[in-house]
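Participant: Okay, here's the prediction I keep looking at, along with the sequence it came from:
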Amino acid sequence: MTSATTRPARPGPRHAEVTAGLALPARTFTVTRADLVRYAAASGDFNPIHWNERIARAVGLPDVIGHGMLTMGLAIRAVTDWAGDPGAVVEYGTRFLRPVVVPDDDLGVEATVSGRVAAVLPEPRVRVDLDVRVGADKVLGRTRAVVALEG
């Protein structure tokens, strides 16, 4: 019997089959103002720069911006989908370079995540480096994850 907490993982790559330079499938995520409201409710982060245009502009932002942790969470999905198991990520970090400006329309903004295996490590682990952009702008920097793979 499968429950939400014991969901079987999708088979991911095996450590022995992965080489440095291997590209992960690119992913594109759309973020709308409605997504910001849902994320605020789930995270408890109700900072008005994420929902109030007047306040966002008053503090020097161009408009309402997405939560940094939401952007970070979307980016790691490219890795967990590739690995087949969210629990395979054993380390993850990034630097926030630019805010993700979310327009007040039904289209939102698209963040594109691409990645590659930067290093094959022992134990059997790999380091994955991600490139996260909105349009031509890189919004996250030094985005890296260490992933444990099956032998």
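Facilitator: The structure has been received and is ready for your questions.
Participant: contacts, neighbours, all on C-alpha from now
Facilitator: Will do.
Participant: so what does the lengthiest helix in the chain touch, helix or strand wise?
Facilitator: Ranked by residue count under DSSP state H, the longest helix found in the chain is helix 68-83. Helices and strands touching helix 68-83, by 3 or more Cα pairs under 8 Å, 6 or more residues apart in numbering; DSSP states H and E, are strand 23-31, strand 89-96, strand 109-121, strand 125-134, strand 137-148.
Participant: second one coming, line it up with the first:
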Amino acid sequence: MTTLEPGDTLTLECPKITRTVLALYAGASGDHNPVHIDTDACQAVGIDDVFAHGMLSMAYLGRLLTDWVPQERIKSCEVRFSAITPVNSTPICTGTVAGVENGLARLDLTVTLPDGTVTLRGAAVVTANLPTT
């Protein structure tokens, strides 16, 4: 049986958030908001440069979870965006088992930049035990 225990931690080092990554994600997601792909549009509204889509960071958290447990074990996932992810940054996703009760594990989730800035905080609930075949 695969079991999650309090304190278990998993990390995912995301690839560098390049302009190419942002353009590809914009195309894949249909989110062509200029703040994610157009430096001139950013500067026109007082933002120095483009930054990552929040949902791109959330997608990386999804990958973190599915690298850890099969998708069918994920019961819920919620996040709160707390800071932007600048172009050329390399976020790190972390999940830590906060507790296990009644067969469910509660996970604390974060996406953090190398300078320590937390860009997303969240939580997930997954099935803690899965019989192996």
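Facilitator: Good, I have the coordinates. Small disclaimer: the values here were computed from a predicted structure and weren't measured.
Participant: coming back round to it: contacts for the longest helix of structure 1, please.
Facilitator: 11-13, 24-27, 29, 39, 86-89, 94, 96, 99-100, 113-115, 128, 130, 132, 140, 145, 147, 149 (Cα atoms under 8 Å, 6 or more residues apart in numbering).
Participant: for stretch 140-151 of structure 1, same thing?
Facilitator: 12-16, 72, 76, 79, 83, 88-98, 123-133.
Participant: Mind doing that once more with 6 Å?
Facilitator: For stretch 140-151 of structure 1, contacts defined as Cα atoms under 6 Å, 6 or more residues apart in numbering pick out 14-15, 88-97, 124-130, 132.
Participant: and the residues you listed, which are buried?
Facilitator: By neighbour count, with 16 or more other Cα atoms under 10 Å, the contacts of stretch 140-151 of structure 1 hold H15, A88, V89, F96, R125, V126, R127, V128, D129, L130, V132 as buried.
Participant: out of these, who's nearest D35 of structure 1?
Facilitator: Taking Cα to Cα as the measure, D35 of structure 1 lies nearest V132 of those, at 18.3 Å.
Participant: The equivalent of E78 of structure 2 over in structure 1 and L130 of structure 1: what is the separation?
Facilitator: Counting by TM-score structural alignment, E78 of structure 2 lines up with G93 in structure 1. As for G93 of structure 1, its distance to L130 of structure 1 is 10 Å (criterion: Cα to Cα, to the nearest Å).
Participant: just L22 of structure 1 next, same as before
Facilitator: On the measure of Cα to Cα, L22 of structure 1 and L130 of structure 1 end up 12 Å apart.
Participant: Which of the helices or strands spans the residue opposite L24 of structure 2 in structure 1 once aligned?
Facilitator: Superposed on structure 1 with TM-score structural alignment, L24 of structure 2 falls opposite R38. According to DSSP states H and E, R38 of structure 1 maps onto helix 33-43.
Participant: Centroid-nearest residue for structure 1?
Facilitator: The centroid of structure 1 falls nearest to A75 when counting by Cα atoms, centre = their mean (1.5 Å).
Participant: Lovely, talk soon.
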